[in-house]
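>>> one predicted model, sequence on top.
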Amino acid sequence: MIEDFFRLLGAGEIEKAIEELAEPLDWFTPGSTDLIPWMGRRTTHEEVRDFFRQATGNMTTEKFEIHRILVDGEFAVALGHFQYRIDATGRSFASDFALELRVVDGLITRYHMHEDSYAIALAFTG
């Protein structure tokens, strides 16, 4: 389930990946929404679509790796590393991350990203 979600994202199949999400959803990426529009809370599929539109419209993926997925019942943590380039500034940023997930009835109901949002802000502001 979780592996399918990441496989679909990696293949650029955003709509199919969104089908793996419950609605409503507890989606959270920390950071200033005034500075970085795709940060913050989302609860609907349309809001998640907007997350991906904003993120992919403003930055280019240089690396995204899942190193390990740890599962405990309906809860999971995906550990990995990413690197992106902000298109407007040309600056790259990288961070290790822990992604907290919950799966209920075959759908992802919780998606909380824990990353270095300060590094993102620095790259975004130029």
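Perfect, I can see it now.
>>> going forward, measure contacts between C-alpha atoms and count neighbours the same way
Noted.
>>> helices along the protein, start to end?
Chain-ordered helices for the chain, with DSSP state H as the definition, fall at 2-10, 14-18, 45-58, 117-125.
>>> to Ala78, which of the ones you listed lies closest?
For the helices of the chain, the distance to Ala78 is smallest for helix 2-10, at 8.8 Å, taking CA to CA.
>>> for the closest one, what is the distance to the chain centroid?
With CA atoms, centre = their mean, to the nearest Å as the basis, helix 2-10 stands 11 Å off its chain's centre.
>>> does anything pack onto that helix? Which helices or strands?
Identification of packing neighbours for helix 2-10 by 3 or more CA pairs under 8 Å, 6 or more residues apart in numbering; DSSP states H and E yields helix 14-18.
>>> structure two is appended below for comparative analysis:
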Amino acid sequence: MSDETRAVVADLMGRIVAGDPERVAELFAEPVDWLLSWPEPAELPSDVPWIRPRRTRADVADHFRTLAEHHVPELNGTTVSDVLVDGTDAVVVGEIVQTVRRTGVAYRSPFALRLTVEGGLITRYHIYEDSLTVARSV
């Protein structure tokens, strides 16, 4: 299982870097257990429309599409430092470096992405980041 998990995680990272939200979404199961480390949806600032609950492949594609629309892709310096795999579970650790299109403000945030891969598809996508840093940049 670890080899399959590692391969799907590598494929996911490559598709995210390529910037094709539809191809990214193809790797996700329906429904997907999706979590971003933010306050409850009612408390989310309206300036971060990419942060909201997700359940379907269409939702996943929308997330990556909206994220790209609100950031300057040429200034993305996000890096992955570690990928840890144990059976069907994986943790990706790195640093998000983005610039918000509307404000021109750059931000950096460490992140941890917890994934579960079953049957070649991502069934869990939980990302933990410094939401205060992101909110201050929008």
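Okay, I see it. If you're wondering where the values come from, they're calculated on a predicted model, not measured in any experiment.
>>> after superposition, what's the TM-score here?
Structural agreement between the overlaid chains, expressed as a TM-score with TM-score structural alignment, normalised by the length of structure 1, amounts to 0.91; 124 aligned residues with a CA RMSD of 1.3 Å.
>>> sorry, back to before: let me have the helices of structure 1 in TSV, adding mean neighbour count and distance to Ile108 of structure 1 as columns.
As requested, these are arranged in TSV below (neighbours: other CA atoms under 10 Å; distance: least, CA to CA, whole Å):
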stretch	mean neighbour count	distance to Ile108 of structure 1
helix 2-10	15	8
helix 14-18	16	9
helix 45-58	15	12
helix 117-125	16	23
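>>> among those helices, which comes closest to Phe75 of structure 1?
Nearest to Phe75 of structure 1 among these is helix 2-10 (10.6 Å), distances taken as CA to CA.
>>> now the helices of structure 1 in JSON lines, with distance to Ser32 of structure 1?
What follows is the helices of structure 1, written out as JSON lines (distance: least, CA to CA, whole Å):
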{"stretch": "helix 2-10", "distance to Ser32 of structure 1": "24"}
{"stretch": "helix 14-18", "distance to Ser32 of structure 1": "24"}
{"stretch": "helix 45-58", "distance to Ser32 of structure 1": "14"}
{"stretch": "helix 117-125", "distance to Ser32 of structure 1": "8"}
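>>> quick one, which of the ones you listed gets closest to Leu101 of structure 1.
If you check each of those against Leu101 of structure 1 by CA to CA, helix 2-10 wins as the nearest, at 8.5 Å.
>>> so where is the closest one in structure 2?
The alignment of helix 2-10 of structure 1 onto structure 2 (TM-score structural alignment) covers residues 9-17.
>>> contact partners of the matching stretch?
For stretch 9-17 of structure 2, the external contacting residues (CA atoms under 8 Å, 6 or more residues apart in numbering) are Pro21, Arg23, Val24, Leu27, Ala90.
>>> how about the second one, what does it touch?
Taking CA under 8 Å, 6+ apart as the criterion, Arg23 of structure 2 is in contact with Arg15.
>>> can you check the third one too?
Each residue near Val24 of structure 2 by CA under 8 Å, 6+ apart is listed here: Leu12, Arg15, Ile16, Val60, Ala61.
>>> grab the nearest non-local neighbour of whichever residue in structure 2 pairs up with Arg49 of structure 1.
In structure 2, the residue matched to Arg49 of structure 1 (TM-score structural alignment) is Ala61. Across the structure, with CA to CA, 6 or more residues apart in numbering as the measure, the residue nearest Ala61 of structure 2 apart from its sequence neighbours is Pro21 (4.6 Å).
>>> surely that neighbour touches Leu67?
No. Between Pro21 of structure 2 and Leu67 there is no contact, the gap being 9.8 Å when judged by CA atoms under 8 Å.
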